[in-house]
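*Asks:* pasting the sequence and the predicted coordinates here, then a few questions.
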Amino acid sequence: MGTLKIQNMSFRYDGMTDELFADVNLAIDESWKLGLIGRNGRGKTTLLNILRGQLDYHGSIETNLTFNYFPAEVSNPNETTEQVLLAITQTDVSELWKIQIEMDQLGLSDAILSQPFNQLSPGEQTKALLAASFSQPAQFGLIDEPTNHLDAAGREVVANYLKQKTGSIVISHDRAFLNAIIDHVISIDRTQLQLFAGNYDTWQAAFDQKNQSEAQLKSKIEREVKTLKQSAEQTKSWATQAEKGKNKSAHQNQQVNLDKGFISHKASKVMKKAQNTLKRTEAGIEQKQQLLKNVETPQVLTLNYHPLSKTVVTVQDLQVIRGERQLLNSALNFELKPGERLVLQGLNGSGKSTILHALQGETFLISGGTVHWAHQVKISYVSQTFDNLSGSLQEYADQYHLELSDLLNMLRKLGFERQTFQVDLSQMSMGQQRKLAIARSLCEPANVYLWDEPLNYLDVITRQEIETLITESQPTMIVVDHDTTFTEAIGTKYLSI
């Protein structure tokens, strides 16, 4: 039976002041299907890279498993898909049939093998790389975000596919997807890993209970710190009085021509006792404050929403095109009132993103119909692409006419570490760039939000926080997203494209 045993493992990247992982201990069985959950930037992909032997660490990792990482690196995407997949699996054409068997299970046609890999849709690329990964027998999968760029139908196909496979560790932020495929959870909690038996819902129940307990613990520690600080101030005052007494005693003794080195014994003892008490109190404060650092405090997000008192947009007989191709099977008709949230649903490539661009006035995409917005409506738009972000956060804030302090505060609520504030936007991870776009949208004043796949690359905890914000604030929105848990929670009306 294959096993993976991690003992006292610690890791930090060069330049980091704190460890990403500290004295981690974990034991895994090869038959388990594990979901790896944690905030963006907490080290999920890093952990997989450590297991693959890509990074040096302290401690020990013992295993008799052979790891298979997804997504494999594609060195030449201009080659045919067949050449790319054979290169990844390090096999020749005589074993192509093994890949084709996996492709069949994922609903991929053999026709894609002759097409250049970079001309496949993102969903097709994902499925092709999965087929290559699982064509290799007796390997333990390390699967990093297989649901990105997949529509709801594609996610269901991949979920059914992974259910049939042996053990693996899967990073995914789609809660319904995780519930369907896993039987254990590894949760990254600050610098530690915790193991839970069960699916995502099992972990969620434990996470909610932990948050409640930690909120109570935080309140208790803060009260104790306040008491200790008051005690420290009293002790400092006591020590000051003792010092004055010592100096006064010394001065009086000099006045009566006694030994100049003589100091009141009583005053000296009082001062020494006060100093020792102060040291213990300050050490207690430091210990309590250190405990506070290990408490995960749920953040309450806000948005700069300004509701209108009238219909926000009316769309009549809208038809959209991409190039010369008509996208919609039938004309689009809908009305959006204040507080309504319209979810656009459809397969990849059906035209959902094109509709959002057309609604914002890109008239060259409209082949028929009308779009009528309320007078002087303010739209906050989140694109599904990252538009080659670069530069500083200050420059980004200036571009969108935001106060930098407001943007930084929102990023902190979304789980950004302060050291990331100095990083060039181009060097941020996909998850960090996505959070930046969301933070910007939440900060800018708006009457309506148009969000195109806003949850891509976002961790499950952040998804929950955004979901809570929307359900409590009830903003007007048009949303495209393939996380059905999210869209079912926030949507008030649905339109299939």
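*Replies:* Right, received. Where do you want to start? Numbering: from 1, shown residues only.
*Asks:* please make it C-alpha for all contacts and neighbour counts, starting now.
*Replies:* Will do.
*Asks:* contacting residues for T297?
*Replies:* N211, E214, A215 (Cα atoms under 8 Å, 6 or more residues apart in numbering).
*Asks:* got a quick PyMOL command for the buried subset of the residues you listed?
*Replies:* To isolate the buried members of those in PyMOL, using 16 or more other Cα atoms under 10 Å:
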select buried, resi 211+214+215
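*Asks:* after the helix or strand harbouring L469 comes which helix or strand?
*Replies:* Using DSSP states H and E, L469 maps to helix 460-473. Later in the chain than helix 460-473, the nearest helix or strand by DSSP H and E is strand 477-480.
*Asks:* also this one, for the comparison:
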Amino acid sequence: MSNIQIRNLTFGYDLQGINLFEETDVTIDSSWKLGLVGRNGRGKTTFLKLLLGQLPNKGRITYQESFRYFPQPIADKKQLTFTVLETMADFEQWQIEKELNLLKVDPDVLWRQFDTLSGGEQTKVLLALLFVDDVHFPLIDEPTNHLDIVGRQQVADYLKAKKQGFIVVSHDRLFIDEVVDHILSIERSQIVLYQGNFSVYEDQKKQRDAYELEQNEKLQKEIERLKQTAREKAAWSKEREGDKYGKSNQKGSGAIFDTGFIGARAARTMKRSKTIEHRLEGQIEEKEGLLKDIEQTELLRLKFEPTHHKRLIEVKNLQLSYDGSPLFKPINFQLNKGDRLAIIGPNGSGKSSLLAYLLGHFKGTATGEIVRPDRLTISLVRQNYEDNKGTLQAFAKEQQLDYQQLLMNLRQLGTDRFVFENRIEDMSMGQRKRIEMAKSLVTPAELFLWDEPLNYLDVFNQEQLEQVIQAENPTMVIIEHDEVFIERVATKKVILEKP
């Protein structure tokens, strides 16, 4: 058992002009299973890179362990999986096979080309490699992306059974709840350490926020009182200034226009009032510095345009195939106005192919029947959005979006304004996902098709999406592996079963 000690850590990116971490102190026990949480752009992946020594910083990070980051970069994905792993770490074949068995993966994947593995298989293979190594301390960044519900549970069980500690970043609430015993939360002005899982963190944070909100309200009232006093003193000072110009003072010196006496008295009075003003300004500044920056989310808007059609889609005995091999058993469903249909199934069962078929983009063969209106306006969130490039203004023009509305959606999703100046391809994955989501929200549509919308989005964004869906009641087809989200927003489900 040893500690990772961070002292006076300060770091910020030049493009942002602000520090993500400011004289941060924290001590992490290496035996902990630590969940690293926080809003997108708050610095979770940056924090891991700082531990890895990949970024220059002010401060001191001391540790006895050396770190290893997940997901590991792959130099050549066309090689055999075993060969890929061999180039990255030293291990015996039986060791990697043991880890794969624990992850419920057939060890035969080792003898397949790495780029032919599914996203879930690639994730599990790289996790197996991470834990074959008992020398390095694991830093695990978003392991649940591309994993279906069963896969997420398998990885959660795998991590829970591990004796060694690790740091894991994930936005899957159930997953992080199951696997961690401590939470490190990167908040606006501080890093806060919690003992317990995600549920404990949420409960304690709500209590802290409620207390801080009460203190904020008291401070705001005190600040407003001080500002009002300052305004009154400033007005009084200005009024005294007028005494120097022709005001009579028959009771003062006896002269009707004794401007010398009046001017001196006014100057003394004004000096006192200015001193009071400066003192009040100092008090206001001090009070404002005490205000806590509680995480608050804004309500999103979704441009749902209800259709006059009562039924948008009806599918009868539909089956999709590639090269004569069916992806799933025949399915039947109806999508009526206001329905929110969740497509459920394991990785490789044809969920995204079904979405492509509904869009008219499916490249395989289809049997069965589909009935839908000739014209239907659709808004899409894609799983792969790497073709979003360039400046936000050029992107909005290309996509025929209202630029100001796009920016407003991004702000409401928690994107900082300084990010707006960056090119999309230079942004973090969470920021790029917000752009894809904001695009869909601002696109007027009768039907919304969302393929894994929660990937890379933080918990606050997830709650925002739940709220806007429940408020607007749009007609939707959703593919998502987050069980909490599906239970809260879906009105019906279609389960895809492999033939």
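*Replies:* Looks like it came in fine. Keep in mind it's a predicted model, so treat the numbers as computed, not measured.
*Asks:* quick one: TM-score?
*Replies:* The TM-score (TM-score structural alignment, normalised by the length of structure 1) is 0.91; 491 aligned residues with a Cα RMSD of 2.7 Å.
*Asks:* so which of the contacts of T297 of structure 1 persist in structure 2?
*Replies:* Checking those against structure 2 (both residues aligned by TM-score structural alignment, their matches' Cα atoms under 8 Å), none of the contacts is still present.
*Asks:* look at the counterpart of F207 of structure 1 in structure 2 and give its secondary structure.
*Replies:* Taking TM-score structural alignment for the superposition, F207 of structure 1 sits opposite K205 in structure 2. Put simply, K205 of structure 2 is helix when judged by DSSP: H, G, I helix; E, B strand; the rest coil.
*Asks:* so K205 of structure 2 versus E86 of structure 2, what's the distance?
*Replies:* Per Cα to Cα, to the nearest Å, K205 of structure 2 is found 44 Å from E86 of structure 2.
*Asks:* quick check: which element contains T27 of structure 2?
*Replies:* Per DSSP H and E: T27 of structure 2 is located in strand 21-29.
*Asks:* for T62 of structure 2, the count of nearby residues, please.
*Replies:* Other residues within reach of T62 of structure 2, judged by other Cα atoms under 10 Å, total 12.
*Asks:* contact partners for it?
*Replies:* I4, Q5, I6.
*Asks:* surely the last one is within a helix?
*Replies:* No - counting by three-state DSSP, I6 of structure 2 is located in no helix; its state is strand.
*Asks:* show me what contacts it?
*Replies:* I6 of structure 2 neighbours (Cα under 8 Å, 6+ apart): T24, D25, V26, T27, G59, R60, I61, T62.
*Asks:* if I look at the fifth one, how far off is F47 of structure 2?
*Replies:* So that's G59 of structure 2. Relative to F47 of structure 2, G59 of structure 2 is positioned 13 Å away (criterion: Cα to Cα).
*Asks:* kindly report the same for the second one.
*Replies:* For D25 of structure 2, the distance to F47 of structure 2 (Cα to Cα) stands at 13 Å.
*Asks:* overlap in contacts of those two?
*Replies:* By Cα under 8 Å, 6+ apart, D25 of structure 2 and F47 have no common neighbours.
*Asks:* which positions within the helix or strand hosting E314 of structure 2 qualify as buried?
*Replies:* Per DSSP H and E, E314 of structure 2 falls inside strand 311-322. Neighbour counts using 16+ other Cα under 10 Å place R311, L312, I313, V315, L318, Q319, L320, S321 of strand 311-322 of structure 2 among the buried residues.
*Asks:* can you lay out those as TSV showing distance to N473 of structure 2?
*Replies:* Output for the buried residues of strand 311-322 of structure 2, formatted as TSV (distance: Cα to Cα, whole Å):
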residue	distance to N473 of structure 2
R311	15
L312	15
I313	17
V315	22
L318	27
Q319	29
L320	29
S321	33
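*Asks:* of the residues you listed, which is the nearest to D402 of structure 2?
*Replies:* The nearest member of those to D402 of structure 2, counting by Cα to Cα, is L312 at 26.8 Å.
*Asks:* the closest one contacts N336, doesn't it?
*Replies:* Yes - L312 of structure 2 lies in contact with N336 (Cα atoms under 8 Å); the separation is 5.6 Å.
*Asks:* hang on, the earlier thing: so which bits of the helix holding L469 of structure 1 are buried?
*Replies:* V460, I461, T462, R463, E465, I466, E467, T468, L469, I470.
*Asks:* which residue, neighbours along the chain excluded, lies closest to the fourth one?
*Replies:* Counting by Cα to Cα, 6 or more residues apart in numbering, the nearest residue to R463 of structure 1 once its immediate chain neighbours are dropped is L455, at 6.7 Å.
*Asks:* how far away is the one you found from D18 of structure 1?
*Replies:* Distance from L455 of structure 1 to D18 of structure 1, by Cα to Cα: 28 Å.
*Asks:* ditto for G491 of structure 1
*Replies:* In terms of Cα to Cα, G491 of structure 1 sits 40 Å off from D18 of structure 1.
*Asks:* quick one, which of these two is more surrounded?
*Replies:* Set G491 of structure 1 next to D18 and count neighbours by other Cα under 10 Å: G491 wins out with 19 against 11.
*Asks:* just checking, that one touches Q345?
*Replies:* No - G491 of structure 1 is beyond contact range of Q345, at 11.2 Å (criterion: Cα under 8 Å).
*Asks:* how about the strands in the stretch 101-250 of structure 2?
*Replies:* 136-141, 166-169, 182-186, 191-195 (DSSP state E, counting those that start in this stretch).
*Asks:* the last one aligns to what range in structure 1?
*Replies:* Residues 193-197 of structure 1 are where strand 191-195 of structure 2 lands when matched by TM-score structural alignment.
*Asks:* that stretch against structure 2, how far on average?
*Replies:* With mean Cα distance after the TM-score superposition for structure 1, stretch 193-197 of structure 1 departs from structure 2 by a mean of 0.9 Å once superposed.
*Asks:* identify the residue of structure 1 aligned to L147 of structure 2.
*Replies:* Per TM-score structural alignment, L147 of structure 2 is aligned with L150.
*Asks:* would you mind measuring from its match to Q119 of structure 1?
*Replies:* From L150 of structure 1 over to Q119 of structure 1 the distance is 16 Å, taken as Cα to Cα.
*Asks:* mind listing what's buried in stretch 255-273 of structure 1?
*Replies:* For stretch 255-273 of structure 1, by 16+ other Cα under 10 Å, it's I263, S264, A267, S268, V270, M271.
*Asks:* now, among the residues you listed, which is nearest to L303 of structure 1?
*Replies:* Nearest to L303 of structure 1, judged by Cα to Cα, of the buried residues of stretch 255-273 of structure 1 is M271 at 54.0 Å.
*Asks:* that closest one touches G245, doesn't it?
*Replies:* No - contact criterion Cα under 8 Å: M271 of structure 1 and G245 do not qualify, at 9.1 Å.
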